[in-house]
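Asker: structure, please.
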Amino acid sequence: MRRACRGSDAAFAALVQRHQGTVRTFLRRATGSGWAEADDLAQETFLVAWRALRSLRDPAGFRTWLMGVAWKRSQDRTRSALRGAARDMAWMEGQESARGVSAEDRISLDAAMADLPPDVRACVALCLAQDWSNAEAAQALGLPLGTVKSHVARGRARLLKALGGSDDA
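Answerer: Here you go, the predicted structure:
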């Protein structure tokens, strides 16, 4: 612990090795999330710990301090997710009222968009959702103009089919 506090990478790596299982398990149980989320939070925890290690007053209390850091990181992530969800909901409500599209239809559209290949989805997002010209989208995406046009037409047709509409326009 003393060597790690003085900046020894090897000593800190030994501390990580010793405590990572406990931190990951705690975070998984405390957050109710899967291992991937717990692993991300554990990495953040050890990064914060490494940066703040010299501020630790009682090296004997490292484990307790480390779990406190882990808990604070998980709380920060939860608050961030809640703020993001609130922003998304406010945005969706604004979109719904502006375009007369229900939240259910918006979710269906998002799911249908997710099923499009990435390049087709990008063309549809720019040309249909953002009202860009095909030429602007071609330039931004680095695709030939004809490819953008066909991606937009193909994407529009697939979206209409997935949403139960007709392609009469």
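
Asker: going by C-alpha atoms from here, please, whenever you check contacts or count neighbours.
Answerer: OK.

Asker: helices of this protein, residue ranges please.
Answerer: 2-5, 9-31, 35-52, 62-99, 103-114, 118-124, 134-141, 145-163 (DSSP state H).

Asker: following up with a second sequence; could you model it the same way so I can compare the two?
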Amino acid sequence: MVQRHQSAVRAFLRRVLGGSRDEADDVAQDAFLAAWSSLRSLRNPEGVRAWLCGIAWRKAQDRIRSRRRTATRDALWLETLDVPAGVHPRDRVALAAAMAELSPEARACVALCLADGWSHGEAAITLGLPPGTVKSHIARGRARLLSALGGPDDA
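Answerer: As a prediction, the model looks like this:
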């Protein structure tokens, strides 16, 4: 079933989810797992592709809702940040946009270490990442945030 229909399902999901191949593959995998566990509900074997795309569509909707919740949660978090005195509202918006451009892992590392003052080791344990990866995410995140504020990005 997977070999026969994965191309159609993955292509459909790439279009629905905005072209991200990795995200489409993740959602397709979830859809095929869900299809396998509910195979008994398939009424018409000739309509398996439509049935699979329906499952994939529901999984994609879940992913889109999750993205929205994450974006809302991130925006609320950014609003609660204590921005140092003298930071212009325009800079605050630039920081929020720069944070939104970071990968979820980099955003988490920056949030924990730069915003909340965690050590690299604490963040590594919490996020399940190697300490070197945490340091890399923080360095790139710091550079992106400084660049968004018009500062040097080599700090």
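
Asker: coming back round to it: so which of the helices of the first structure is the most surrounded?
Answerer: helix 118-124 (a mean of 20; mean count of other Cα atoms under 10 Å).

Asker: got the contact list for that helix?
Answerer: 113, 114, 137, 141, 148, 151, 152, 154, 155, 156 (Cα atoms under 8 Å, 6 or more residues apart in numbering).

Asker: and of these, the nearest to residue 18 of the first structure?
Answerer: residue 114 (41.2 Å; Cα to Cα).

Asker: for that closest one, which non-adjacent residue is closest in space?
Answerer: Using Cα to Cα, 6 or more residues apart in numbering and skipping the chain neighbours, the partner closest in space to residue 114 of the first structure is residue 121 (7.5 Å).

Asker: how near is the one you found to residue 142 of the first structure?
Answerer: 14 Å (Cα to Cα, to the nearest Å).

Asker: I'd guessed residue 96 of the first structure sits against residue 103; true?
Answerer: Yes - the pair residue 96 of the first structure / residue 103 is scored as a contact, 6.6 Å apart, by Cα atoms under 8 Å.

Asker: how close does the most centrally placed residue in the first structure get to residue 5 of the first structure?
Answerer: Centrality entry for the first structure: nearest residue to the mean C-alpha point is residue 81, 9.3 Å, by Cα atoms, centre = their mean. Separation of residue 81 of the first structure from residue 5 of the first structure (Cα to Cα): 33 Å.

Asker: repeat that for residue 39 of the first structure.
Answerer: For residue 39 of the first structure, the distance to residue 5 of the first structure - Cα to Cα - is 24 Å.

Asker: cool, and residue 92 of the first structure?
Answerer: 48 Å.

Asker: cool, residue 103 of the first structure as well?
Answerer: 52 Å.

Asker: likewise for residue 82 of the first structure?
Answerer: Using Cα to Cα, we find residue 82 of the first structure at a distance of 35 Å from residue 5 of the first structure.

Asker: residues in the second structure aligned with stretch 36-50 of the first structure?
Answerer: Per TM-score structural alignment, the counterpart of stretch 36-50 of the first structure in the second structure is residues 22-36.

Asker: how much does the matching stretch stray from the first structure?
Answerer: By mean Cα distance after the TM-score superposition for the first structure, the fitted stretch 22-36 of the second structure averages 1.3 Å away from its aligned residues in the first structure.

Asker: which residues sit against that stretch?
Answerer: 2, 6, 9-11, 13-14, 17, 52, 55-56, 59-60, 63.

Asker: turn those residues into CSV, including distance to residue 134 of the second structure.
Answerer: CSV is the format used below for these (distance: Cα to Cα, whole Å):
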residue, distance to residue 134 of the second structure
2, 36
6, 35
9, 35
10, 31
11, 33
13, 31
14, 29
17, 28
52, 38
55, 36
56, 33
59, 30
60, 30
63, 26
